[in-house]
Structures are given as C-alpha cells and as structure tokens.
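Novice: Okay, here's the prediction I keep looking at, along with the sequence it came from:
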Amino acid sequence: MPPARRSPSRPSAPGLSWEDVEPAPIVLVSGPEDLLAERAVDRLVERARAADPGVEVSRLDAAEYAVGTLRVVTSPSLFAEDRVVVVTGLERATDDLVADVTAYLEAPADGVVVVLRHAGGQRGKKLLDALRTRRVPTVTCDVVKSDADKSSFVSAELRRAGRRADAQAVRALVDAVGSDLRELAAACSQLVADTTGLIGPDVVERYYGGRIEATGFRVADAAIAGSSGQAVALLRHALATGVDPVPIVAALAAKLRVLAKVAAVRGRGTAAVRELGLAPWQTDRALADLRRWTPEGLALAISSVAQADAEVKGESRDPRFAVERAVLRVAAASGTTS
C-alpha cells in the first residue's frame, strides 16, 4: 500500500471530497454529515484493499480508548501486512487517545493508514489544530442544507450509477425526500434499480408523491401560483393525514425567499441572478412566478407567512387556522387568485 508511506507533513489541499481522498499515513474525516463520512472511510478501506487484498482493518471507538492501543494496532506484525486503523468518535475522545494520536503524528508507521473521524464540536480541538498544522489530508463532510446542494448531490448520485434525471425530476425528488441526505441517496438507488432511461418528474411523483415534504411544497406552489382552491385542498388533505403546520409554513417561506432574492437582482441581468447560488431550475421557476407578482404583493405575502410562522410555533391557539389563512393571503397577494 505505497500511498500510506507518504509523509503526512507534505502539503495537501484541505477540504477533499469523499470521492477524491486517497490512502495516506493519517487522514482526517471531519464534519457532521455521517453519510459522506461513511463513504470516505469505505473508500479508504477499499483503496487499501485494492492495493493489498490482505490488508488488516482495525476499528477503535475514541470514547472507549485505552492508553497504548494505537501503538499496538500500528506496530509491525509477524507477516508485515499493511493495515488500516479507523478511529471513530474523535469528538468524544479520551485524553489518552488525544495524547497517543499527538505522539503518533511525530512518527507514523510505514504501511499503515490511520483514519480519524471527527463529527464536530470543540472536543479534541488541540488535536485537530495539530492535524491541520501538519496538512493532514482532510475530508470535509458538512451538512448539505441548501436545495441547490441537494440537487447537485442527487445529480451526482445518478451520474455515478450511469443514469440521468431532468431538472424537474431532480427538483421533485429534493422536495419529496430532501430533508435527509441518506434518504436522498436511498431514493436515488431505488429509482436506478426500478426504472430505466431518463428519470422524469412523473417517475418521481409515482414513487414519492405522498411524502410530507412534497406535500408542503405542493401547497406552496399552488399558493404562489394564485390557485387558492387547490392550495387549500392540498393543505386540508395534508393536515388530515397528520402533517404538522410548521413544515408547510416553512415551505411557503422558502419559496417566497427565493422569489424575493431573484426579484431583487433580476433587473441587473442573468449574471446577477446566477450569483445568488440557486439551482437553475429554481431561478427559472422564480422568474416565471414573478410575472404574476408585484413588489407590494410579495411584501404582503412575506409578512403574512412571517405572522403564520410565529402563530404555528406557539402564538396561536389554532395553528391550522393560521396556516390556512396564510395560504389564502399568499394566493390573493399573487394577483391571480382562482
């Protein structure tokens, strides 16, 4: 496993993707997104096994670490096999582990890849600083929050599987299951396994049309389009099936925020719109929606949703009434109520 013999002090670009990381004497996998972290660790183990099928893999829990264990699992064995040592839970590390890893940094063992997994927080900060000072290769596993980043994730998942989805399908899938990256990955796997050809929004609708997140965004889409009857019908169905008013108000707010952002810069041209960092389908949809909206109507809708947000979080005795009133006000503010 030759890559493991590279000096850890050699400069390395920080913030590697899990898809790009290669075995090195010490690798830090940092950040709270567990799915990306698991993939980074799995890739390192797989790459090590590709170089040496007999590689020995040891896994240590940082919270249960006993002094000297790292030295034992990285010491040369009788048959001199290459090894991978995965240390999880560095954010819960014992003082003994911090001391042992700090000492190990001074003289990493040949033929050994030590993978350190830190999920976030201040625990072990001194050790993290030492790792960064030595330019240890670091895989960044930040939480994927924005719809644009989730859309990119979906497209990449499908591309790795040799499949494609059109922009509307990607958007529909993010709307439907976009609250959790692991669920998004599972949804992509299911679509790849169960369908053929280009994935369109009708396919996503067939598989995931009943999801709570999709319901909230359907209500928001109908309200912003001025379709008050459809929006209220969708809302009442959602509430009747147990959907909480809070995510529905959040969906309304998210849609209106995108409209407001695009409205603020569209007069400066397409370059200014692109600088917002939104997915292309978001900007296209917002520009189309804004044809029905005036600045006054948009301000009124945002104000109504802000009031509803406070009411569904405790300021109203009837959060269902609060969200329905907000939906009607947004639909009316669009100027094309039907």
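Specialist: Ah, there it is.
Novice: Going by C-alpha atoms from here, please, whenever you check contacts or count neighbours.
Specialist: OK.
Novice: any idea which residue sits dead centre in this structure?
Specialist: Centroid-nearest residue in the chain: residue 144, 2.3 Å away (criterion: Cα atoms, centre = their mean).
Novice: residues in contact with that residue?
Specialist: Listed by Cα atoms under 8 Å, 6 or more residues apart in numbering, the contact partners of residue 144 are 33, 150, 181.
Novice: Hmm, residue 145 and the first one touching each other?
Specialist: No. No contact is recorded between residue 33 and residue 145 when judged using Cα atoms under 8 Å, the distance being 10.5 Å.
Novice: Quick check: residue 102 vs residue 174, distance?
Specialist: Here residue 102 is placed at a distance of 42 Å from residue 174 (Cα to Cα, to the nearest Å).
Novice: neighbour-wise, which of these two wins?
Specialist: Applying other Cα atoms under 10 Å to residue 102 and residue 174 shows that residue 174 carries more neighbours, namely 25 against 16.
Novice: Against which helices or strands is the helix or strand harbouring the more buried one packed?
Specialist: Element membership for residue 174 (DSSP states H and E) is helix 167-177. For helix 167-177, the elements it packs on are helix 147-160, helix 181-194, helix 201-208, helix 212-224, helix 280-289, judged by 3 or more Cα pairs under 8 Å, 6 or more residues apart in numbering; DSSP states H and E.
Novice: residues making contact with the fourth one?
Specialist: Residues lying outside helix 212-224 but in contact with it, judged by Cα under 8 Å, 6+ apart, are 172, 175-179, 208-209, 228, 230-232, 234-235, 238, 243, 247-249, 251-252, 255, 289, 327-328, 330-331, 334.
Novice: The shortest one too?
Specialist: Residues external to helix 201-208 that are found in contact with it (Cα under 8 Å, 6+ apart): 166, 168, 169, 170, 172, 173, 176, 177, 214.
Novice: Could you list the buried residues of it?
Specialist: 201, 203, 204, 205, 208 (16 or more other Cα atoms under 10 Å).
Novice: Second structure follows, compare the two:
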Amino acid sequence: MPPAKKSAAPKAAATTTPEIDAARHRAVVAVGAEDFLAERVVTAVLAAARADDPTIERRDVDLASESGLGDLVEACSPNLFGDAAVVVARGAESADDRMVAALLEAAETGEVRVVVLHPGGVKGRKIVDLLAAGGFVVAPCEKAKGRAVDDFVARELHAAKRKATPEAVEALRVAIGDDLRSLSAACAQLVSDVQDDPLTPESVAVYYDGVADVPGYLVSDAVLGGRAVEVLRRTRWALANDAGAGPALSAAVAGGVRGLARVASAPRGASEADVAREAGVPPFKVRTLREQAGRWHPAALAAALVEIAKADAAVKGRSVTGRSMSDEGLDRDQGTYVLESTLLRAVRNRSR
C-alpha cells in the first residue's frame, strides 16, 4: 500500500488585518503579494516582542541572496550578550532545504522570533507548507478586493476614532483606487485635516477627487497659481503614495517655472502660437500662463528657478550651498523637507 500523501497546510482565510493574530506568535510566515499588509505583520510582531523586552533588535535577511543561508544562521543565533531579536526573512520563495531547516530549528528553539515573507503564487509554495507544518502561523497578505477594501477603510478610521458614511468610502475608493497603502495614507490625512464626523463625500472631494496618482504638473500648476495649501496637500499626497516621487515633482515644477519665465519674457505683441512655441507649452495654456506671470515679480521668478534647482539636488540626496554642491548627503526626509519649504517659499514670495 503506497504511503499517504502529506497534505498541504490549510489555506488561511483572506483578511486585511493579518497582524492582529500574527502578533501573538513567535514564528510567522506572511504569504501574499500585498507588501503593505506584510509590513504590518512585521511591525506587529516586532511591537509585541518589544513590549516584553524593549531591547529586542530587528535582523533582516534576504534568503534569495548568495549569502542567504549564512546570514540566516547568524541572525538566528544569539550573540555574545544574549540579546534577543526578531528575524525578518525575505525571499522565501527562493529558499532551499537548508534554509527551511534553519528556520524550523529557530522556531523550535524559540531563542528568536521569526517572520518569513513569501510573495504568494506557485513558486516556493512547498516552503510555506513545510513551515506551516513545522509550527509557523500563516498570515495571509493577499490583495484586497470588494467589500474587504471597504472594511479596511472603516477599520483605519475606527482606529483614529472617526467614521465615514458609505458614500464617503465609495468616493475615496473612486478617487484613490483599492491600493491599501494609498488608502491608509488618505485616511490619515483626512483624519488630520477634516473635522467632519462622519466623513462625507464632500470631505473626500475637497482633498482627493481625481488625484489617485498626483501628476507632477498638478503640483506645478498649484505653485504657478500661488495656491499654497494645494501645493502642500498635493506634494504630500504624491510622496505618501510614492516616497521616491520627489525628483519627478521637482522636475515638473522646474519645467513649469521655466515655461512661465519664457512666457513672461515674450514680447507683448507676440501671438499665442509664437509664445507657445518659444515656451514649449500647448497654445491653450498661454493665456493662463500670461495671467499667472502678471502675478509674479520678475525677481521672485528668477529666485524660484534657482531655489527649485537646489531642491531638485536635495531630493536626489545632495546639498547645495551658494554655487557649489557639497559632499554632504541628505536622506529622503531631509530632501522632502527642502522641496516642500522651497515650493511654499516660492509661492509666498511670488508677488514681492
């Protein structure tokens, strides 16, 4: 009689709150393509561990790297000082048998907490089954759909002690889409900036109507039009959706200011077609740009061109002093601060 086949681990039910259950366990495998939920699982496990011992450190390992096995063994081993840790192992779909054995041993000894991240799909699914059979708790991190997205928004607001009407939730999804990271950022900003409770479709429309992906030209238009609140709101929303969007935003604003400067310097009698050709803008925008140029002091326009060039360098990690570029490196938050303050200063000084 042939041996019975080993059954696969039961598939965990889909959820948008996998971190709630995962936080209680010392060995977790987060499975699914939703990186945002997987990050929350890691954060929850780390927070639970530090609630017991504030000195616990996080150790990250890439199982897909050439040194993955050695890095994993080292991360799961206690150091000379006996410090505990939470080991976060990415790339589980590329793990080999030795790595799986090391993970199972770490879970069994219990000297460290382990969170394994698997992107879902067919590749490496056997690894998930082996880990689950060895005591790992499966945290489903799949892309949310339909009603699950509405429930996610409701929970995000409930956590902030706020509510939203069903129509407001629908308006938010229409404007933002179903990306959980973007929806979470939108909820946080609405809670911070809107006093209405419950939130209404009008509340959502004020901030997010049609700005699911904020193009750089919208930030540029807000700068040229002198709308400071809109500049800050659109810039922060774009960066909340894509933390690396800074260079694209600075380039868009720089292009807009250069176009405005060309329009402002065009001869008074030049036709809209000639001005459009010289400024590199569509003819239909010339009239608007001429009106905007009339509200900019020439010196403020020239200063804005210089300052935005410096801000562009800042969001790329470089600091500019005077005419020279220093070797000082800026992190992303510092670059973002320089960009925001530069744009707001340009708007504030445009008529001076």
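Specialist: Happy to help now that I have it. Everything numeric here is computed off the predicted structure, so don't read it as measured data.
Novice: quick one on the thing from earlier: now for the contacts of residue 144 of the first structure, which sits with the most neighbours around it?
Specialist: Of those, with other Cα under 10 Å as the count, residue 150 tops at 23 neighbours.
Novice: Need the counterpart of residue 251 of the first structure in the second structure.
Specialist: Using TM-score structural alignment, residue 251 of the first structure lacks an equivalent in the second structure.
Novice: Likewise for residue 161 of the first structure?
Specialist: So, by TM-score structural alignment, residue 161 of the first structure is matched to residue 160.
Novice: Would you state the helices of the stretch 201-338 of the first structure in chain order?
Specialist: Listed in chain order, the helices of the stretch 201-338 of the first structure (DSSP state H, counting those that start in this stretch) span residues 201-208, 212-224, 228-240, 245-265, 270-274, 280-289, 295-310, 319-333.
Novice: Using JSON lines, please lay out those helices together with distance to residue 118 of the first structure.
Specialist: As requested, those are exported to JSON lines (distance: least, Cα to Cα, whole Å):
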{"stretch": "helix 201-208", "distance to residue 118 of the first structure": "33"}
{"stretch": "helix 212-224", "distance to residue 118 of the first structure": "30"}
{"stretch": "helix 228-240", "distance to residue 118 of the first structure": "39"}
{"stretch": "helix 245-265", "distance to residue 118 of the first structure": "31"}
{"stretch": "helix 270-274", "distance to residue 118 of the first structure": "34"}
{"stretch": "helix 280-289", "distance to residue 118 of the first structure": "34"}
{"stretch": "helix 295-310", "distance to residue 118 of the first structure": "35"}
{"stretch": "helix 319-333", "distance to residue 118 of the first structure": "40"}
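Novice: show me what contacts residue 263 of the second structure?
Specialist: 275, 276, 278, 279, 286, 289, 290, 293.
Novice: Now, of these, which are buried?
Specialist: Here, 16+ other Cα under 10 Å leaves 275, 276, 279, 286, 289, 290, 293 buried among those.
Novice: Can you flag which of these belong to helices?
Specialist: 275, 276, 279, 286, 289, 290, 293 (DSSP state H).
Novice: And those, which two are furthest apart?
Specialist: 276 and 293 (14.0 Å; Cα to Cα).
Novice: Of the buried ones among the contacts of residue 263 of the second structure, which is the nearest to residue 185 of the second structure?
Specialist: Using Cα to Cα, those come closest to residue 185 of the second structure at residue 289, 32.7 Å.
Novice: That closest one - nearest residue in space that isn't next to it in sequence?
Specialist: Of all residues not flanking residue 289 of the second structure in the chain, residue 260 sits nearest, at 6.1 Å (Cα to Cα, 6 or more residues apart in numbering).
Novice: Stretch 120-132 of the second structure aligns to what range in the first structure?
Specialist: With TM-score structural alignment as the criterion, stretch 120-132 of the second structure aligns to 120-132.
Novice: Of all the residues in that stretch, which ones are buried?
Specialist: By 16+ other Cα under 10 Å, the buried positions in stretch 120-132 of the first structure come out as 120, 124, 127, 128, 131, 132.
Novice: now, among those residues, which is nearest to residue 81 of the first structure?
Specialist: residue 131 (25.7 Å).
Novice: distance from the helix or strand where that closest one lies to the second structure after superposition?
Specialist: If you go by DSSP H and E, residue 131 of the first structure is part of helix 125-133. Mean deviation of helix 125-133 of the first structure relative to the second structure after superposition (mean Cα distance after the TM-score superposition for the first structure): 1.8 Å.
Novice: can you give me the helices in the stretch 1-150 of the first structure?
Specialist: Using DSSP H, counting those that start in this stretch, helices in the stretch 1-150 of the first structure cover 34-51, 69-74, 95-104, 125-133, 147-160.
Novice: Touching the shortest one from outside, list them.
Specialist: So that's helix 69-74 of the first structure. Contacts for helix 69-74 of the first structure (Cα under 8 Å, 6+ apart): 58, 83, 85, 97, 100, 101, 104, 109, 112.
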